[in-house]
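Participant: okay, sequence plus prediction incoming.
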Amino acid sequence: MARTIQSLERAAAVLRLLAGGERRLGLSDIASSLELPKGTAHGLIRTLQQEGFVEQEPTTGKYQLGAELLRLGTSYLDVHELRARALVWADDLARSSGESVYLGVLHQQGVLIVHHVFRPDDSRQVLEVGAMQPLHSTALGKVIAAHDPVAHSEAADGERQGFTEHTVTDLEGFESVLDMTRARGWAGDVEETWEGLASVAAPIHDRRRMPVGAVGVTGAVERVCEDGELRPRLVAAVRDCARAVSRDLGARRF
């Protein structure tokens, strides 16, 4: 049986304790409830507080759950609702485009693939759910970075690796790409991340008009592009899919 990490178990216990009962507890209450030395409990709470998972009430000095947990919980629900709402539309997009379809969301410093529909042919393909894609070079990443301030900051401040000769790595050029993405409502990637592959993606918004992810198609350059440009019919199909999923999530403007 694999060994567990005691400090993580204790931190989880602190969060569960604050999630129930009185919701606001002092240091002594937490230490005694969990049968921990006060110094140990204080160290756990201080770390959780620094990460935003616990907050201290100024007047009483008692501790309560922090806003970061709310953000993580909301992200969890959004991702799963997003995937559930997008299933049928993603299948339709794969059939109409003849290409692989990816659904991605912001995760740490990249794009997490939460749904992948295979290209509808008999070719051998590998499921990429759970894979990470870069923010600065992929169509999914650029769309998310253009509409989500957190993703924008991660992409602008982080390292922008040059995967091919077409990858935009300088900050001024990258910001120009994001401006164009916002203006036209979609992003492209023609051999910027992988040689021989091109993709197009569009943003998905929820009922609060907040960006919650992106959907896109990826395929061989010779199929996705024509005369060096992304095929307009594929761009239109991807945008229609993004609008449909956004509408299902309650985004009225779509």
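Facilitator: Perfect, I can see it now.

Participant: going forward, measure contacts and count neighbours with C-alpha atoms only.
Facilitator: Will do.

Participant: do a quick rundown of the helices in the stretch 51-200 of the chain.
Facilitator: If DSSP state H, counting those that start in this stretch is used as the criterion, the helices of the stretch 51-200 of the chain fall at 67-97, 139-147, 149-157, 171-184.

Participant: what's in contact with the last one?
Facilitator: Contact with helix 171-184 is made by 136, 142-143, 145-147, 156, 168, 187, as judged by Cα atoms under 8 Å, 6 or more residues apart in numbering.

Participant: which one of the residues you listed sits closest to residue 97?
Facilitator: residue 187 (16.6 Å; Cα to Cα).

Participant: what's the most distant pair in the contacts of helix 171-184?
Facilitator: Taking Cα to Cα as the measure, the contacts of helix 171-184 reach their widest spread between 147 and 168, a distance of 18.3 Å.

Participant: just to revisit the earlier point, most neighbours per residue, which of the helices of the stretch 51-200 of the chain?
Facilitator: Of the helices of the stretch 51-200 of the chain, the one with the most neighbours on average (mean count of other Cα atoms under 10 Å) is helix 139-147, at a mean of 30.

Participant: same for that helix, what does it pack against?
Facilitator: Secondary structure elements in contact with helix 139-147, counted by 3 or more Cα pairs under 8 Å, 6 or more residues apart in numbering; DSSP states H and E, are strand 100-107, strand 110-117, helix 149-157, helix 171-184, strand 187-190, strand 197-205, strand 211-220.

Participant: what residues sit buried inside the last one?
Facilitator: Yep, that's strand 211-220 we're talking about. By neighbour count with 16 or more other Cα atoms under 10 Å, strand 211-220 contains the buried residues 211-219.

Participant: burial measure for residue 169, as a count.
Facilitator: Under the neighbour criterion other Cα atoms under 10 Å, residue 169 is assigned a count of 16.

Participant: second structure follows, compare the two:
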Amino acid sequence: MASETGTQSVERALGVLRVFTAGRPELRVSDVASAVGLSLSTASRQLQTLEAAGFVDRDPVSGLYRLGLDMVSFGGAVLNSHPVHREARQVAQNLAAELGLGANVAVRRGDELFYLLNFEGRLAPRPFVLAGQRNPLHATGLGKALLSGLSSTERRVLLEDLPAYTPRTIVTHDNLDQAISTTSARGYATEVEELALGRACVAAPIRDGSGAVVAGLSVSGPLSAIDLPNREAGLASAVIEAADSISIGLGYHGPARVPLQSVVVES
């Protein structure tokens, strides 16, 4: 029984911590209790224990809780030990500086993409950090790059529903198959206002030594900064080259891609 109680306590603590990753950085005890399904007294005890360990902080004025700075140490250790992060960090940073756009690297976690890192370019500033956040696979360029490593059957099993986020979101598997086929044929994916209005990206897959798609790299920003009608060929070439560089660092020795000379812009 003691072991079961200890397991339940750990599960509750993890549940409390996950609440803070759901989009609201500061929460009341009652917010946490409601989200995790705990009584107020149990939620309060969990938060007090986590505060003593440095995993959450409590604002002395408002009484609201937020994730503690000690969590940064864990996040940094996780990222520093991840092979894709190690190989991609400098490449992505250079890409953001060169193009003036956001440079992002993500892996697939189940039916979502998970951002490992991002750097902001001067033309695409963000007021928040993308690392650690998740996005849908079917509505992003990064997601399409990641999905290019799966078969059509595997994609249908993985993604039962394709919800719409904007009028331009792909919502059928037939259309997604077509987009993935295009991605595989030319080596990169595009996304224009499929997840959020006013934004676009260009992405390419990253492969490991076995040739499997293990991550994706993208450049993103406002429509005016991405400017696909005029910049698609150059952006695609830069993203593919950067992704190939990371892949080589991961042990991939596949055929080098021929630099893009011209690209037909799709409507």
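Facilitator: Thanks, I have the structure now. This structure is a prediction, so every number in the text was calculated from the model and none was measured.

Participant: and of the helices and strands packed on helix 139-147 of the first structure, who's closest to residue 77 of the first structure?
Facilitator: Residue 77 of the first structure lies closest, by Cα to Cα, to one member of these: strand 211-220, at 10.6 Å.

Participant: now the element after that closest one, going C-ward?
Facilitator: Sequence-wise, the next helix or strand downstream of strand 211-220 of the first structure (DSSP states H and E) is helix 221-224.

Participant: residues in the second structure matched by that next one, start to end?
Facilitator: The counterpart of helix 221-224 of the first structure in the second structure, counting by TM-score structural alignment, spans residues 223-226.

Participant: now do the buried residues in the matching stretch.
Facilitator: If you call a residue buried by 16+ other Cα under 10 Å, then stretch 223-226 of the second structure has these buried ones: 225-226.

Participant: show the contacting residues for the residue nearest to the spatial centre of the first structure.
Facilitator: Using Cα atoms, centre = their mean, the residue of the first structure that lies closest to the mean C-alpha position is residue 106, 1.8 Å off. Contacts here follow Cα under 8 Å, 6+ apart; on that basis residue 106 of the first structure touches 112, 144, 151, 212-213.

Participant: again, but for residue 117 of the second structure
Facilitator: 85, 89, 104-106, 130-132.

Participant: what do we get in the first structure for it?
Facilitator: Checking TM-score structural alignment: residue 117 of the second structure goes with residue 115.

Participant: give me the distance between that match and residue 127 of the first structure.
Facilitator: Computed as Cα to Cα, to the nearest Å, the residue 115 of the first structure to residue 127 of the first structure distance reads 9 Å.

Participant: what about the alignment partner in the first structure of residue 164 of the second structure, neighbour count?
Facilitator: Alignment note: residue 164 of the second structure maps to residue 162 in the first structure; criterion TM-score structural alignment. Using other Cα under 10 Å, residue 162 of the first structure is surrounded by 15 other residues.

Participant: which non-adjacent residue is nearest residue 162 of the first structure?
Facilitator: For residue 162 of the first structure, the nearest residue in space outside its immediate sequence neighbours is residue 169; the separation is 6.2 Å by Cα to Cα, 6 or more residues apart in numbering.

Participant: so the one you found sits against residue 161, correct?
Facilitator: Yes: here residue 169 of the first structure lies in contact with residue 161, judged by Cα atoms under 8 Å, at a distance of 6.5 Å.

Participant: about what we covered before: got CSV for the helices of the stretch 51-200 of the first structure, with distance to residue 207 of the first structure too?
Facilitator: Below are the helices of the stretch 51-200 of the first structure laid out as CSV (distance: least, Cα to Cα, whole Å):
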stretch, distance to residue 207 of the first structure
helix 67-97, 11
helix 139-147, 15
helix 149-157, 18
helix 171-184, 19
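
Participant: conserved subset of the contacts of residue 106 of the first structure in the second structure?
Facilitator: With the contact criterion set to both residues aligned by TM-score structural alignment, their matches' Cα atoms under 8 Å, the contacts of residue 106 of the first structure that also touch in the second structure are 112, 144, 212-213.

Participant: let's have these in TSV, adding distance to residue 40 of the first structure.
Facilitator: Converted to TSV, these look like this (distance: Cα to Cα, whole Å):
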residue	distance to residue 40 of the first structure
112	35
144	40
212	38
213	39
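
Participant: out of those residues, which one sits closest to residue 19 of the first structure?
Facilitator: Using Cα to Cα, residue 212 is the member of these that sits closest to residue 19 of the first structure, with 26.4 Å.

Participant: list the residues that contact the counterpart of the closest one in the second structure.
Facilitator: Here residue 212 of the first structure is matched to residue 214 in the second structure, going by TM-score structural alignment. Taking Cα under 8 Å, 6+ apart, we find residue 214 of the second structure in contact with 107-108, 146, 205-208.

Participant: closest to residue 225 of the second structure among the residues you listed?
Facilitator: Proximity of the contacts of residue 214 of the second structure to residue 225 of the second structure was ranked by Cα to Cα; the top entry is residue 205 with 22.1 Å.

Participant: nearest residue to the counterpart of that closest one in the first structure in space, please, no chain neighbours.
Facilitator: Under the alignment by TM-score structural alignment, residue 205 of the second structure pairs with residue 203 in the first structure. With sequence-adjacent residues excluded and distances taken as Cα to Cα, 6+ apart, residue 203 of the first structure is closest to residue 214, at 4.3 Å.

Participant: surely the one you found meets residue 143?
Facilitator: Yes: under the criterion of Cα under 8 Å, residue 214 of the first structure makes contact with residue 143 at 6.8 Å.
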